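Engineer: Pasted the sequence and its predicted model underneath.
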Amino acid sequence: MESVDAMTEPELLAAARTGDPGAFDRLVAPYRRELLAHCYRMLGSVQDAEDALQESLLGAWRGIGGFEGRSSLRGWLYRVCTNACLRLISRRPRRVLSPDHGPARQDTAELGAPVSGPIWLEPWPDDISADTPHGRWPEPMVDTDDPAARYLRRESVELAFVAALQFLPGTQRAVLILREVLEFSAAETARMLDTTPASVNSALQRARKAVGERTPGPSQRDELAALGDDGCRALVDAFVAAWERADVPALLTLLTEDARFTMPPLPAWFDGRDSVARFLAERIFATPWRLLPFAANGQPGFACYLRTAEGEPYRLGAVNVLTLRDGRIREITGFLDPELHRHLGLPLELAAPDGGPEK
């Protein structure tokens, strides 16, 4: 019997239709990465994206016998995934960032109780290579001229763009992603959503306008390009050095005047460089930290480890994603949820100060 590894896509499809699970897994394997990214854009959560992808692949396995090939296999899988996401959207609140949840605070002593539930936007890891509870995360998102890989474009997963998507009705969200990011035609998108090309075009216009109003200014990809590799490296190195030595004045030189610091699931966030400086000095640097570079959403970031007692290891306390503007840091978006940290596959501890092993 021929190995599934040697089969062509038509042969795999034929075998999958007869109930061969190995052929089905091999058939959909080339599309898993982009389908997961699609679910993340739709839902704003790596955990929800995993759930939606698993539901979608189970539905595709059950329905593969009815796939008649009128569209491409890729298009059919996107239809299954998109509709799974739309069902999840109808059952859950939108995912938001802190400024959309409540006003900024001034009092650094009262950060509020964590707000639980599926309401916070989550980061998308660019370059996590470790095994996660649900398999391996995608490889680094890179620029490419290959049309089949354009879903990897950095701006399509930037925090501001994904956050703006969450304010669209589900169908508009799907239309914008399918048409603008994945470049399906209006006719293909209409078939996926069981509607008409005219309705798709109308929804696309409304979605473009709404997202454009929420994402003014250059993309983070453009900001990073303007900064250049050397400039970005220098900014990251300066941030790490200043943070690890608790040097607030040095950090302030890296921030814009209107910088923000957010930390979901805590409701508190701080707006403006002076407020951020006060929070850093009074709360953040009460304990020592170590930072591990971590790219997320096509933006620079860090896994942040804190030590609460002398001689103990540094334990993962936050994942911070930086948003840049004109070569400085406009926003530090901190994600504090331990469950999210475990899902990202990051090490939960770094080496103890005495050189003990990492865990």
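Structural biologist: Structure's in. What do you need? Numbering: from 1, shown residues only.

Engineer: make it CA atoms for all contacts and neighbour counts henceforth
Structural biologist: Will do.

Engineer: Relative to residue 73, how far out is residue 28?
Structural biologist: Residue 28 sits 9 Å away from residue 73, going by C-alpha to C-alpha, to the nearest Å.

Engineer: Check residue 238 too.
Structural biologist: Distance, residue 238 to residue 73, using C-alpha to C-alpha: 47 Å.

Engineer: Check it against this one:
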Amino acid sequence: MTVVDTELDPRLLEHRRELTGYCYRMLGSAFDADDAVQETMVRAWRGLADFEGRSALRSWLYRIATNVCLDQLSGRQRRALPMDLSGSPSQPVEASLAARRPSTAWVEPVLDRQVVSDDADPAEQAVQRESIRLAFVAALQHLPPRQRAVLLLREVLRWKADEVAQLLDTTVASVNSALQRARATMAAVGGEVDSQPLEDVERDLLDRYVDAFERYDIDAFVALLHEDATQHMPPFEMWLRGRDDIGTWMLGPGAGCRDSRILATSANGAPAFAQYRPREGGGHEPWALHVLEVRAGRIAHISSFLDLDNDLFRRLGLPVEPA
């Protein structure tokens, strides 16, 4: 049975965005998160008459969403980023594109506007953005699903241990033990939340990044990168290390990106750019969403999510043509 938003109680819809953020962190995919939230809304809609205010509506919705996510995660392999799969960078040659995996193998991007609350205070918005960073979401995938839920509810949403225990039908001691193990795993895989708001000088850096890319001035482009900058390009397993190799790639196998158009956006709590590559016969078509990591005034990492199946932009709600 399909239920559209117009049929849902407005009280349920008020929580859609924050639930999407929670499910995205749990599942590592904006698209899976949308499905999970829709299922949560349907289950809540069906059970609302029997709810009778036995607990706070928000807590009840999180209980449903958690169970939906745990069901989705049952038996699944964890999602990853290419650098998680191989300790060695690829060569900047076309042969490096030989290995490709389906979209279900990868942590997928999410636009900030899909999961960051407009009406939250600046400090809360900062937490929301930092906890959807790609590195953090990828690190979460190393946790068993219930530990993942405990960490998110306790560390990101700031629930009390007894509230989490009630949601998961377990004990406070069990919650505290799961949180301790989750923290240790996250520290081991580099998954700490680290707030790094953009400074004005970095905003200028992003303007120069767009300018260099659109002019396809690769010398100017790589000058904006750290010497050991990295880039990966899901759905391909390849990843590059070093601005020289990134520049070599862009002048070689990636040269089809010349004359692209760029649209600035924000994804995974970071600066991002939707790239539209020249289409054979004229015009431009969706090609990649680039999510940038900025550190100490230069670009440290580029996550380039390629839209090879002409589906990524549409599902994220990005324009299919540049303005």
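Structural biologist: Cool, the structure landed. Only a predicted model underlies this, so the values are computations on that prediction, with no experimental measurement involved.

Engineer: Residue 238 and residue 73 of the first structure: which is more packed in?
Structural biologist: Comparing residue 238 of the first structure with residue 73 by neighbour count (other C-alpha atoms under 10 Å), the higher total belongs to residue 73, at 19 against 15.

Engineer: What lines up with that one in the second structure?
Structural biologist: The equivalent of residue 73 of the first structure in the second structure is residue 57 (alignment by TM-score structural alignment).

Engineer: how many other residues sit next to residue 86 of the first structure?
Structural biologist: Look at residue 86 of the first structure: counted by other C-alpha under 10 Å, it has 20 neighbours.

Engineer: pretty sure it contacts residue 173?
Structural biologist: No - with contact defined as C-alpha atoms under 8 Å, residue 86 of the first structure does not count as touching residue 173 (9.3 Å).

Engineer: ranges for the strands of the stretch 151-300 of the second structure?
Structural biologist: Counting by DSSP state E, counting those that start in this stretch, the stretch 151-300 of the second structure has strands at residues 225-232, 239-241, 261-267, 270-278, 284-295, 298-306.

Engineer: At the geometric centre of the first structure, which residue sits there?
Structural biologist: In the first structure, the centroid-proximal residue (C-alpha atoms, centre = their mean) is residue 124; its distance is 2.2 Å.

Engineer: which residues does the aligned residue in the second structure for that residue contact?
Structural biologist: Counting by TM-score structural alignment, residue 124 of the first structure lines up with residue 110 in the second structure. Applying C-alpha atoms under 8 Å, 6 or more residues apart in numbering to residue 110 of the second structure gives the contacts 24, 29, 30, 267, 268, 316.

Engineer: burial measure for the aligned partner of residue 219 of the second structure in the first structure, as a count.
Structural biologist: In the first structure, the residue matched to residue 219 of the second structure (TM-score structural alignment) is residue 249. Neighbourhood size, residue 249 of the first structure [other C-alpha under 10 Å]: 11.

Engineer: who touches residue 249 of the first structure in this structure?
Structural biologist: Taking C-alpha under 8 Å, 6+ apart, we find residue 249 of the first structure in contact with no residue.

Engineer: if you set the cut-off to 10 Å instead, what comes out?
Structural biologist: Counting by C-alpha atoms under 10 Å, 6 or more residues apart in numbering, residue 249 of the first structure touches 242, 277, 281.

Engineer: From residue 200 of the first structure, how far off is the residue nearest to the centre of the first structure?
Structural biologist: Taking C-alpha to C-alpha as the measure, residue 124 of the first structure and residue 200 of the first structure are separated by 27 Å.

Engineer: same thing with residue 271 of the first structure?
Structural biologist: From residue 271 of the first structure over to residue 200 of the first structure (counting by C-alpha to C-alpha), the distance is 38 Å.

Engineer: same question, residue 330 of the first structure
Structural biologist: Counting by C-alpha to C-alpha, the gap from residue 330 of the first structure to residue 200 of the first structure is 35 Å.

Engineer: and if you look at residue 111 of the first structure?
Structural biologist: Distance, residue 111 of the first structure to residue 200 of the first structure, by C-alpha to C-alpha: 43 Å.
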